[in-house]
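Enquirer: predicted model, plus sequence, below.
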Amino acid sequence: MNKRKFLSGLVAVSLGLGASFAGTASAQTSQTTRTYSASQEFDTVKQGANQWYYEKLAGTAYLELLYDKNNKRWAAPQGYPWVSATALHPDQNFDAVRKWVSPGTGTISITGSVQKGSPEGDGVAVSIKKDGETLWSSILTNTTAVKPTDVSKISVEPGTEISFVVNKRTDSNYDHTLWQPNIVYTGSNTSASLGASAKTSAAGLKPSSVLSVLDYGAKADDSGDDYAAFVAAIDAGKSLNKPVYVPAGNYVLSEILTIDGVKVQGAGKFLTTLTSTDPRRGSIDLKGTGAELSNLKHAYQTTVPRGDGSNEKNNITVRGAKNFKIQNVYVSKSSTAGIMVTYGSTNGIVSGNTLDSTGADGIHMTGGSNYITVENNTVRKAGDDTIAVVSYIDSDVLPAHHITIRKNNVGYGSKARGIAVVGGTDVTISNNSIQDTNMAGVYIAVEASYNTRNVDRITVSNNMINHTGIAEPQNHPNVLVYASQGIVDNVVFNNNIIKNGAHRGIGVWGSGSIQNITFNKNTLINRVGEATTFTNGKIKLNQNVGF
């Protein structure tokens, strides 16, 4: 079960504290009955308000939509799919999804009929799913309203996901579907309000299992420097082996903050903000074993030019950490990278984060880092690649290896590549949505200009690569394999949809040694220019469409 969205918003659950941490001591065990209305509680500001999310689905990958103010709906950058207060519309490649996430343990009953908005078209496939398991489904071919059946007294637990899905049949023309479900929930209310009560001092409410930065002198929403208080709280957390909690509000940090083997968690990425005032020394550094950072926003008051790209100017830098997590963090406007994982960091999870307007890569893994999972992140307007694995001959003892990059939603005006492996081994790139990047959407390469290591055993599967390679005169294809030195070998592309290439579809280029490159069951559509430019390598093509 994917608890990502639920855990990202609930301090009490993810720290194992009970709702008393954010509200009152009785909230953890209280029973409640509440009706959640999809239309009345439709939110125009943030995902997750009142437990509702707005997403698109391809295969098993749920990716969040962005709010479109002009059309008053959550939508993909191309306009489809979309979800409004009253309706959903899929596109050719993605289902439209309205999702509700359970706030606790109990039962639900679902009401509300569903019907096509137009008699035209070939119909839609609609379904209700619980954590991926179909509870009910139907095919709608006319405007007759249909009431879902057998969707009463369904057991749920904290984080259970109930998805209302609209899928095309043959095509998505006239697939506007009216659906305003209501969910009557009866059970425990684990997700006690994180509003004003979350700003209350933890004194008197805080269980003995955690520490609050307020108890060490931090003050939210004033102009004072909270750096010393954060250092004291983190030091105490390490000494006492306790997590550190940062209540809602804005906190000022004047220096690099180091989190050494401690869990630091805010009240939510729209509630807790850490603002760094020195654009050259504002990184939050993770090191040691078991460091975690979650449920908050990190922003710079000002930024400076990228320059030498020093790690001190990142939003978050993982420095040789083991068993680390970065989860549900909002990264805003760094001078260099958003999240940098380096110095041999191992066994890490980077999940559910939003990165916006970074000076360099959004998420960057290098320095021999290994066994890292990067999933369910959104990266917009990166100053370089959105997600990159890079290994250098000069400085890295080992290549970065065993990296999994899955279910991310990236691009949206990023200045370089979408997802890139430039030196590295054993990397899996799957179920990602990549769109609107200046350079190639997927880039697998060994580069002489940066003296990077060889590439071996890379699998690229079930991704949507849409309208990339926009910049001229580079004219990158949507997918590019490239070598100007070294060896690229054992790269496999499976079941990807590669569409709307700004200049061409797929390229395999370069004067280096390009060995086995395999394309299995990929679909290439609507590109401008050539379908493929294969100038090097041992290319194997099996059951592809469009090339």
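Expert: Done, it's in.
Enquirer: please make it C-alpha for all contacts and neighbour counts, starting now.
Expert: Fine.
Enquirer: longest strand in the chain, please.
Expert: Criterion DSSP state E: the longest strand present in the chain is strand 322-332.
Enquirer: any idea which element Tyr67 lies in?
Expert: Assigned by DSSP states H and E, Tyr67 belongs to strand 66-68.
Enquirer: mind giving me the packing neighbours of that strand?
Expert: Under the contact criterion of 3 or more C-alpha pairs under 8 Å, 6 or more residues apart in numbering; DSSP states H and E, strand 66-68 touches strand 73-75.
Enquirer: buried set for the strand it packs on?
Expert: The neighbour-count check on strand 73-75 (16 or more other C-alpha atoms under 10 Å) flags Arg73, Trp74, Ala75 as buried.
Enquirer: count the residues that sit near Thr134.
Expert: Neighbour count for Thr134, taken as other C-alpha atoms under 10 Å: 12.
Enquirer: go on, Arg34?
Expert: Arg34 is flanked by 12 other residues according to other C-alpha under 10 Å.
Enquirer: could you point out which element follows the longest helix along the chain?
Expert: Secondary structure of the chain per DSSP state H: the longest helix is helix 227-240. Of the helices and strands lying after helix 227-240 in sequence (DSSP H and E), the nearest is strand 244-246.
Enquirer: report all helices and strands that whatever helix or strand comes next after that following strand contacts.
Expert: Heading C-terminal from strand 244-246, the first helix or strand you meet, by DSSP H and E, is strand 249-253. In terms of contacts (3+ C-alpha pairs under 8 Å, 6+ apart), strand 249-253 is packed against strand 272-276.
Enquirer: residues in contact with the strand it packs on?
Expert: Residues outside strand 272-276 that contact it (C-alpha atoms under 8 Å, 6 or more residues apart in numbering) are 246-255, 266, 282-283, 295-301.
Enquirer: if any of those are buried, put those into a PyMOL selection.
Expert: Selection of buried members from the contacts of strand 272-276 for PyMOL, criterion 16+ other C-alpha under 10 Å:
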select buried, resi 246+247+248+249+250+251+252+253+254+255+266+282+283+295+296+297+298+299+300+301
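Enquirer: dropping in the other structure now:
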Amino acid sequence: MLMGLGGIELGGNGIRELSDPVEMQDAATKNWTEQYIGDLIGTGQGPINSAANILYVGPDGVTVTVQSLSGSAGSNLIGFLQAGTGAVSRTLQAKAREAISALDFGVIGDGVVDDTAKLQLAINAARFFSKTLYIPKGIYKTSSALNISGVRVAGDALGYRNGSGTVIQGSGAHDIFAQSTATLDDTWIELHDIRIKGGLWGVKCRYMISSEWSNVVITDCQNGIQMGNIHRCRTTSEYVQSY
């Protein structure tokens, strides 16, 4: 080791057992540097899609989650760019929220679990945000009427009479789809590619203004469809079989 006015020459050797720096002129140790960088990352909100913003391994070897992509705000940390000239960058969350799925509200669709409350929450959200509610293939058990006033609902129509697509299953003792209010904003409904099964009324609406139905199948209900005060409505490919 040589010491002079120009500094210290170690000849390839290291300096060990140094204390972490305290004063401005103190040398930085490996431990202090790792801790300092980890603190910066842990408190910062760096650019979207930076891998350093997800996990950090501290000096003690423990992995710390800085930003969780699996959390409720994870999709807001991932960028999305549509193909095509002039497309602008958005977050994946903004892209995903263009549509509403009943699965977003926790429905099961196995024909056993009662999905009434969660289906209604999804319907309410679609009404509030003026978006189509998509209900994927499945059998959704209900125990009371679903208010679909002022909402567009679309399912998956698969197989003969929609037998293996989206099925809204009632208990036989209640209406399945109903219109609970008669305000101007709520007098229209749209139903597409859905099977309605096992209720008092499949669909019961006092007012039907500017409404549209397509590929709606109603089976095993005491009554099929009740519509009053119809104005500017269109239906295509309906099938009703009451008992």
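Expert: Everything's here; your move. Being a predicted model, the structure only gives us computed values, none of them experimental.
Enquirer: residue contacts, Val203 of structure 2?
Expert: Asp175, Ile176, Phe177, Ala178, Gly224, Ile225, Gln226.
Enquirer: need the counterpart of the second one in structure 1.
Expert: Spelled out, that is Ile176 of structure 2. Under the alignment (TM-score structural alignment), Ile176 of structure 2 maps onto Ser283 of structure 1.
Enquirer: Cys205 of structure 2 pairs with which position in structure 1?
Expert: Per TM-score structural alignment, the equivalent position to Cys205 of structure 2 in structure 1 is Val318.
Enquirer: how deep is Ala154 of structure 2 tucked in, by neighbour count?
Expert: With other C-alpha under 10 Å as criterion, Ala154 of structure 2 counts 21.
Enquirer: repeat that for Ser14 of structure 1.
Expert: Ser14 of structure 1 has 16 nearby residues by other C-alpha under 10 Å.
Enquirer: returning to that earlier point: got the angle between the longest strand of structure 1 and strand 272-276?
Expert: Here the directions of strand 322-332 of structure 1 and strand 272-276 differ by 80 degrees (axes from the mean of the first three to the mean of the last three C-alpha atoms, to 10 degrees).
Enquirer: strand 322-332 of structure 1 vs structure 2, average offset?
Expert: For strand 322-332 of structure 1, the mean deviation from structure 2 after alignment is 1.0 Å (mean C-alpha distance after the TM-score superposition for structure 1).
Enquirer: so what does that strand touch, helix or strand wise?
Expert: Checked by 3+ C-alpha pairs under 8 Å, 6+ apart, strand 322-332 of structure 1 has strand 292-300, strand 346-351, strand 354-356 packed alongside it.
Enquirer: what span of structure 2 is the second one aligned with?
Expert: Just to be clear, that refers to strand 346-351 of structure 1. Following TM-score structural alignment, the aligned partner range for strand 346-351 of structure 1 in structure 2 is 231-236.
Enquirer: run the chain-centre distance for that stretch.
Expert: 31 Å (C-alpha atoms, centre = their mean, to the nearest Å).
Enquirer: just give me the neighbour total for the aligned residue in structure 2 for Asp235 of structure 1.
Expert: Per TM-score structural alignment, the equivalent position to Asp235 of structure 1 in structure 2 is Asn124. The local packing of Asn124 of structure 2 (other C-alpha under 10 Å) involves 18 other residues.
Enquirer: likewise Gln35 of structure 2?
Expert: So Gln35 of structure 2, with other C-alpha under 10 Å, has 16 neighbours.
Enquirer: if we can go back for a sec, ok, and the contacts of Val203 of structure 2 in structure 1?
Expert: Of those, the ones still in contact in structure 1 (both residues aligned by TM-score structural alignment, their matches' C-alpha atoms under 8 Å) are Ile176, Phe177, Ala178, Gly224, Ile225, Gln226.
Enquirer: among those, which lie within strands?
Expert: Secondary structure from DSSP E places Phe177, Ala178, Gly224, Ile225, Gln226 of the kept ones among the contacts of Val203 of structure 2 in strands.
Enquirer: hmm, which two among these are most spread apart?
Expert: Among those, the pair separated by the greatest distance (C-alpha to C-alpha) is Ala178 and Gly224, at 11.9 Å.
Enquirer: highest neighbour count among the kept ones among the contacts of Val203 of structure 2?
Expert: That'd be Ile176 among the kept ones among the contacts of Val203 of structure 2, by other C-alpha under 10 Å, with 28 neighbours.
Enquirer: could you check how far the residue lying closest to that residue once chain neighbours are set aside is from Lys197 of structure 2?
Expert: Nearest non-adjacent residue to Ile176 of structure 2, counting by C-alpha to C-alpha, 6 or more residues apart in numbering: Ala145, 4.6 Å away. Between Ala145 of structure 2 and Lys197 of structure 2 the computed distance is 12 Å (C-alpha to C-alpha, to the nearest Å).
Enquirer: in three-state terms, label the most centrally placed residue in structure 2 for me.
Expert: Of all residues in structure 2, the one closest to the mean position by C-alpha atoms, centre = their mean is Asp104, 4.2 Å from it. Under the three-state scheme (DSSP: H, G, I helix; E, B strand; the rest coil), Asp104 of structure 2 adopts helix.
Enquirer: now check structure 1 for the residue matching it.
Expert: In structure 1, Asp104 of structure 2 lines up with Asp215, judged by TM-score structural alignment.
Enquirer: same check on Val216 of structure 2?
Expert: When structure 1 is aligned by TM-score structural alignment, Val216 of structure 2 is paired with Val329.
Enquirer: count of neighbours near its match?
Expert: As a measure of burial, Val329 of structure 1 has 28 neighbours, counting by other C-alpha under 10 Å.
Enquirer: what of Asn147 of structure 2?
Expert: Asn147 of structure 2: 21 surrounding residues under other C-alpha under 10 Å.
Enquirer: before we move on, what about Thr63 of structure 2?
Expert: Quick note: Thr63 of structure 2 (other C-alpha under 10 Å) scores 11 neighbours.
Enquirer: pretty sure it sits against Gly38.
Expert: No - taking contacts as C-alpha atoms under 8 Å, Thr63 of structure 2 lies outside contact range of Gly38: 10.6 Å.
Enquirer: touching both of the two, which residues are there?
Expert: Counting by C-alpha under 8 Å, 6+ apart, the common neighbours of Thr63 of structure 2 and Gly38 are Tyr56, Val57.
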